[in-house]
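**Q** missing the sequence, but the structure's below:
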């Protein structure tokens, strides 16, 4: 059953992670797991580029993809292989947005509140997005 936009926003905000998709200029869709925060009032999503998890560089392919094409999508879902009546997914279509220093500081605070692993750490960058569409589905009311 199709989910109302408000319910999609609630499920998105409550999700602890999702899959970010961006467009690589040659090979097409790139999908990577990510953590994120949502500002429903601003219809915005922010993702960290952190130094907490091991990376070879903070110059990530997702950022280069967004420099080429600012469109992205974020997919969150709940899956239970033994109880399909609880299945749901939410897909958010987004466009990368500029964020001023105050907005970045607010997103960093939200990320630290949601993910305790970020406490005491700095971010290499924060990718901000404006939500252009949010849709979802569930097997039964959620």
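**A** Nice, I can see it. Computed from a prediction, not measured in an experiment: that's the story for all the values here. Numbering: from 1, shown residues only.
**Q** from here on, contacts and neighbour counts on C-alpha atoms
**A** OK.
**Q** what's the lengthiest strand in the chain packed up against?
**A** For the chain, the longest strand by residue count, based on DSSP state E, is strand 123-138. Here strand 123-138 touches helix 5-14, strand 44-50, strand 88-97, helix 101-114, going by 3 or more CA pairs under 8 Å, 6 or more residues apart in numbering; DSSP states H and E.
**Q** Please point out which parts of it sit buried.
**A** With burial defined by 16 or more other CA atoms under 10 Å, the residues of strand 123-138 counted as buried are 125-131, 134-138.
**Q** how about the helices and strands packed on strand 123-138 in a markdown table, adding distance to residue 65 and mean neighbour count?
**A** Converted to a markdown table, these look like this (distance: least, CA to CA, whole Å; neighbours: other CA atoms under 10 Å):
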| stretch | distance to residue 65 | mean neighbour count |
| --- | --- | --- |
| helix 5-14 | 23 | 18 |
| strand 44-50 | 14 | 20 |
| strand 88-97 | 11 | 20 |
| helix 101-114 | 21 | 16 |
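**Q** Now distance to residue 77 too, for these, in CSV please.
**A** Listed next are those as CSV, based on distance: least, CA to CA, whole Å:
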stretch, distance to residue 77
helix 5-14, 9
strand 44-50, 16
strand 88-97, 4
helix 101-114, 18
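**Q** Tell me which of these lies nearest to residue 67.
**A** Among those, strand 88-97 comes nearest to residue 67, with 9.0 Å by CA to CA.
**Q** from what I can see residue 13 touches residue 45, true?
**A** No - using CA atoms under 8 Å, residue 13 is not in contact with residue 45; the gap is 9.2 Å.
**Q** Spit out the residues that contact these two alike.
**A** 37-38 (CA atoms under 8 Å, 6 or more residues apart in numbering).
**Q** Next one for the comparison:
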């Protein structure tokens, strides 16, 4: 279980870097989405730590998950993606123990994608033209 906690700590670090990147680029929706994932990982880590403490710190409560610790594998963190190179192309490539964190993309239902022009909630044309002469 300690190996899983180590993986979670690395994932949390990578997610924190992704949130920082999204903030610097002004991607508010992405900040919210990744921030929610980050909070879920933090809560999950605390639940796992509490379970480990309640079990008296036994190591193989989850046999086969996590396997060897990162130090025993000689792992340098490359599996998690390098937080220092948090570019757009690396954004969805996080993995834990070789298993991608997100194996698939969720697609929007066709009903959300099928919108006609009259359903547009944008500003009307009167707000898109200049009204400078009214203020002179």
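**A** In hand now; what should we look at? Just so you know, these numbers come straight off a predicted model, no measurement behind them.
**Q** Can you calculate the TM-score here?
**A** The TM-score (TM-score structural alignment, normalised by the length of structure 2) is 0.23; 57 aligned residues with a CA RMSD of 4.9 Å.
**Q** which SS class is the nearest residue to residue 89 of structure 1 once chain neighbours are set aside?
**A** Once flanking residues are discounted, residue 89 of structure 1 sits nearest to residue 77: 4.1 Å by CA to CA, 6 or more residues apart in numbering. Of the three states, residue 77 of structure 1 takes strand under DSSP: H, G, I helix; E, B strand; the rest coil.
**Q** and after the helix or strand encompassing residue 10 of structure 2, which helix or strand comes next?
**A** Assigned by DSSP states H and E, residue 10 of structure 2 falls within helix 2-24. Next helix or strand after helix 2-24 of structure 2 toward the C-terminus (DSSP H and E): helix 28-54.
**Q** quick one on the thing from earlier: can you say which of the helices and strands packed on strand 123-138 of structure 1 is nearest to residue 73 of structure 1?
**A** strand 88-97 (4.5 Å).
**Q** so the closest one versus helix 5-14, what angle?
**A** Orientation of strand 88-97 of structure 1 against helix 5-14 (axes from the mean of the first three to the mean of the last three CA atoms, to 10 degrees) gives an angle of 80 degrees.
**Q** Show me what strand 88-97 of structure 1 is packed against.
**A** helix 5-14, strand 71-78, strand 123-138.
**Q** want to throw the ones you listed into TSV with distance to residue 34 of structure 1?
**A** Below are those laid out as TSV (distance: least, CA to CA, whole Å):
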stretch	distance to residue 34 of structure 1
helix 5-14	13
strand 71-78	9
strand 123-138	11
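**Q** among those, which is nearest residue 113 of structure 1?
**A** Across those, closest to residue 113 of structure 1 is helix 5-14 (CA to CA), at 12.8 Å.
**Q** Touching that closest one from outside, list them.
**A** 37-38, 40, 76, 90, 134-136.
**Q** Out of these, which comes closest to residue 19 of structure 1?
**A** residue 76 (6.6 Å).
**Q** So the closest one versus residue 21 of structure 1, what's the distance?
**A** 11 Å (CA to CA, to the nearest Å).
**Q** swap in residue 29 of structure 1?
**A** Applying CA to CA to residue 29 of structure 1 and residue 21 of structure 1 gives a distance of 6 Å.
**Q** Could you check which of these two is surrounded by more residues?
**A** When residue 29 of structure 1 and residue 21 are compared for neighbours, residue 21 comes out ahead with 21 against 13, by other CA atoms under 10 Å.
**Q** Quick check: closest non-adjacent residue to that one.
**A** Residue 21 of structure 1's closest residue in space is residue 31 (CA to CA, 6+ apart), at 4.4 Å.
**Q** what sits against residue 71 of structure 2?
**A** Residue 71 of structure 2 neighbours (CA under 8 Å, 6+ apart): none.
**Q** err, residue 20 of structure 2, not the other one
**A** Contacts of residue 20 of structure 2 by CA under 8 Å, 6+ apart: none found.
**Q** ok, back up a step: contacting residues for the residue nearest to residue 21 of structure 1?
**A** Counting by CA under 8 Å, 6+ apart, residue 31 of structure 1 has contacts 19-22.
**Q** Which members of the residues you listed occur in strands, if any?
**A** Using DSSP E, those in strands are 19-22.
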